[in-house]
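**Q** How does the following fold in three dimensions:
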Amino acid sequence: MIASLPLALASLISAAPFSLAATGAPQDRAQTCRVAASEPARAGLHIVRIGEAWSGVRVRYPALRRNGKYYFAYFDAARQLAIAEYAPAQRKICVNRIASRFGGWDSHNGIFMAFDPQGYLHVAGNMHASPLVYARAPRPDSAQGIALAPMIGRDEARVTYPRFQKNADGQLMFLYRSGGSGNGAWVANRLQNGRWSRLSGGALFAARDRDGPVSAYPTNPVQDANGRFHVAIVWRRTPDTATNFRVSYVSTTDFQTWRQASGKVVRGPITPDNGGSVDDAGVDHGLGTSASLSLDGRGQPVIAYTKYDEAGANAVYVARPSARGWSIKRLASGKTRVAVQGRGTRQRADVTSIANLDPGKGTVTVTFPKSKAQILRFAPPSGPMRQAADGADRPTRIAAALPLPRGLLRPTLRKVAVIDAASGKPTTGVVQYFAQDSNRDRAPACDAKAPMACKPPASPIYLVLPD
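**A** Here you go, the predicted structure:
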């Protein structure tokens, strides 16, 4: 396990120039290729400079490996949506730019990427209640010529949280929310014979329940060894996060017929009324938007989430199904209370975050507001176990010493695990770059504390691989 590079290489990386992000309109450029600039192998690592990313806000970037090549999607220094393709055998990097430009400071506008079973690359992103931005490559195992394309032409005016998902048969699906926060339905498209179609006549997760408008914040579906997908959902009433009110759980094999933890079968769309309730926290009880779901060694779901405890402090809870319903345990509470309320992406220091939920070991990593990350422990399951099939393998922790420039709004080193496109599991590769903190999805001010926040330099992007 290697945490950083030797000082000599760290100094070389720190000498790499930082360029200011351009503000011009997107340029429709053809694929550009170059010989990869890489450093000599040191300390068992191989480092390749991919390009430069706009560093103005934390945005989700994906990295994939397929048939020996690496693919990374990002917003370049000019904020244009770009796909870098690296072929190690030829030491060649090709960058393809899509005619979509990140125009604001909204960290919801992440990028998602997937290969279909025939090897064609699909990319979606740069959306928050925005018209659909979707692109596909015209040839397999290559990003060359990737361009914007239509999908089905319905429910595509206000798209948020796009994600690609393979169903139990290996078909590529596209899930997203159509509508706004507090009033948006989740739908799914399916790719068959190269054409997209709506999976069913209705929604996956509804935009209303018996009490009025709602919107769902589901976890990524987690597939077990039997092909069943498990999903936890946080429900919200309005765009204000204070109106998060319930955690639900359902599972499915076809994304049309669902099952609660009790075994009760329900037909979609899922609502707060028919989704199996895990915790009816209620409005104004500090329920966080992002829950985490993983499977234990018996394929049973374990859900971690946050809400206020009895004293009103931010706290972390773990829920698992039992014979009498859901067994819920509070793991720990923060020292201070930070109100869960408002719209837009909150700064890292104001959020209780959950990561690395591992039911087999009985551990979860938690960061309370204005505190350092800590590992919390809970009782792992007892009885016969089998290896979980939830893709929770951890990538090898390899990293380059990429320095953070001064003058940004709480910048962090971003580390993106390279995912194997076939298995969906992390590989030993890591993509690294830096980006500054979110500011409620608004432009940050350049002030004495962060003089570069409103005009951030571009970040070098490095692919770090074991030599």
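**Q** make it CA atoms for all contacts and neighbour counts henceforth
**A** Noted.
**Q** Could you tell me how far residue 415 is located from residue 464?
**A** Taking C-alpha to C-alpha, to the nearest Å as the measure, residue 415 falls 10 Å from residue 464.
**Q** which residues of the protein fall in helices?
**A** 7-14 (DSSP state H).
**Q** Skipping its backbone neighbours, what lies nearest residue 460 in space?
**A** Counting by C-alpha to C-alpha, 6 or more residues apart in numbering, the nearest residue to residue 460 once its immediate chain neighbours are dropped is residue 52, at 4.5 Å.
**Q** so what's the one you found up against?
**A** With contacts defined as C-alpha atoms under 8 Å, 6 or more residues apart in numbering, residue 52 is in contact with 76-77, 458-461.
**Q** Here is the second sequence; please produce its structure so I can put it next to the first one:
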Amino acid sequence: MPIARLLFATLMLTMSSAARPALPRIEAIDRVWAGHYSRFALVTTERRIIVAYYDANRQLTVATRARDDGASWVYHRLASWTGWDSHNYIAAAVDSAGQIHVVANLHNDPLVYFRTMRAGDPRSFVGVAAMVDGQRERRMTYPVFLRDGAGGLIFKYRDGGSGNGNEIYNRYDPATGRWSALLASPLVNGEGRRNAYFVGPTPGPDGRFHLAWVWRETPDAATNHDLSYAVSRDLVHWTRADGTPLPLPITLKAAGIVDPVPVRGGMINNNSVIGFDRQDRPIITYHKFVADGSTQIFLARWEGRRWHIAQASEWAGFRWDFGGGGSLDSRLFVEGAVADAAGLLRIRVRRDGAPIDLIVDEATLARRGERPGTTLADTLAPLIATPPGMTLNTVESDGVAIAWPTRPPNRDRPTADIPEPTTLRLVLP
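**A** Got it, this is the predicted structure:
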């Protein structure tokens, strides 16, 4: 059960006069930078909890502790400091030999990468100047660690800038401690005129990796267009939804287009998320403008020969008319569809800060209504004070979470003042 549901159930029971179970356990980790949001990293193993974050002085820091109750934190500060850019989120992973890997502070920047030399020991971190190709690794953004089908460690990133970038994948060998290129070419090539923005690849219940993305012509966020999809069993060989091979690198002309949303059509990067129905079919959640000019949530599902596209929301008067560069203070976030035993799909969204569950019929994707939703941040709100003008951010992993308040993104620009640091907390159910 997701930690948000566990905590919500615990709080409801705590409010009841018939039962007084213990509240969720919340412990302080450190004081952290709160001037703008940039995602921190949480990694859990069978025995350890690892958190990577920017401390009160903006310095990249790793803290670890055993999962045992009452265990002490071990801290290590790394030679990297963040500025005002919300793109500079942190990626972290633990390989099969127990070494910790951290990549951070990248927005069209040279590689910032640290790894331990003694398994699980944050005080043995060393800086690594290059992974595979030092010349290529000079304009990196969006670092992501993931696992291949065999559990091997994969790292991906964008090479180049917004409107002109390629997607690069590397593979790690724990026996040698070295990285190598997973693919002979970039996964996707913007041909010097555009780049692709991905969410995923998402491992599916069918044993395959599913990838959805949008294309962008320029740094202007309004120039996203053409929702696309590909699928793979090994992250090396990719096909369209109908099974036809996709030669690499994938270009706009060759891509499997799901919905040809035009430039300035109301579709934004990072909001094309994949979920699955009970038949293991992928369903892409995204948003775009409709004829009356409003922004609405849509679902797309491959149904044998075609993409079935259905509108999942019916919001009167809501339009998110975004544009420009830098990190946006987003009005809308979407998650992947989740199926229940009653033949319905739940699509969780957050609109202007309010969580909403959209309900659709699993068989037809027809709308069945909406209801208020609950996020982990909402559940923690009575327990963790959030200063005015800030939001409570959370990251979850394997039954635990971290939570910390910050100001929202400010298009990667400095603000007129610097707020006091806030407390980064560990949340245990």
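**Q** ok, back up a step: report the separation between the equivalent of the residue nearest to residue 460 of structure 1 over in structure 2 and residue 375 of structure 2.
**A** Counting by TM-score structural alignment, residue 52 of structure 1 lines up with residue 31 in structure 2. Distance, residue 31 of structure 2 to residue 375 of structure 2, by C-alpha to C-alpha: 24 Å.
**Q** need the contact list for the residue lying closest to residue 53 of structure 1 once chain neighbours are set aside.
**A** Using C-alpha to C-alpha, 6+ apart and skipping residues adjacent in sequence, the residue nearest residue 53 of structure 1 is residue 76, 4.3 Å away. Residues near residue 76 of structure 1 by C-alpha under 8 Å, 6+ apart: 51-54, 82, 458.
**Q** re the thing from before, who wins on neighbours among the contacts of residue 52 of structure 1?
**A** Within the contacts of residue 52 of structure 1, residue 459 tops the neighbour count with 29 neighbours, counted by other C-alpha atoms under 10 Å.
**Q** Could you pull up the contacting residues of that residue?
**A** Contacts of residue 459 of structure 1 by C-alpha under 8 Å, 6+ apart are 18-19, 52-55, 77, 433-435.
**Q** just the buried members of the residues you listed?
**A** Buried members of the contacts of residue 459 of structure 1, counted by 16 or more other C-alpha atoms under 10 Å: 52-55, 77, 433-435.
**Q** Can you add distance to residue 363 of structure 1 and give those residues back as JSON lines?
**A** JSON lines is the format used below for these (distance: C-alpha to C-alpha, whole Å):
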{"residue": "52", "distance to residue 363 of structure 1": "36"}
{"residue": "53", "distance to residue 363 of structure 1": "34"}
{"residue": "54", "distance to residue 363 of structure 1": "34"}
{"residue": "55", "distance to residue 363 of structure 1": "32"}
{"residue": "77", "distance to residue 363 of structure 1": "38"}
{"residue": "433", "distance to residue 363 of structure 1": "28"}
{"residue": "434", "distance to residue 363 of structure 1": "28"}
{"residue": "435", "distance to residue 363 of structure 1": "28"}
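**Q** Pick the one among those closest to residue 157 of structure 1.
**A** Closest to residue 157 of structure 1 out of those is residue 54 (26.0 Å), distances taken as C-alpha to C-alpha.
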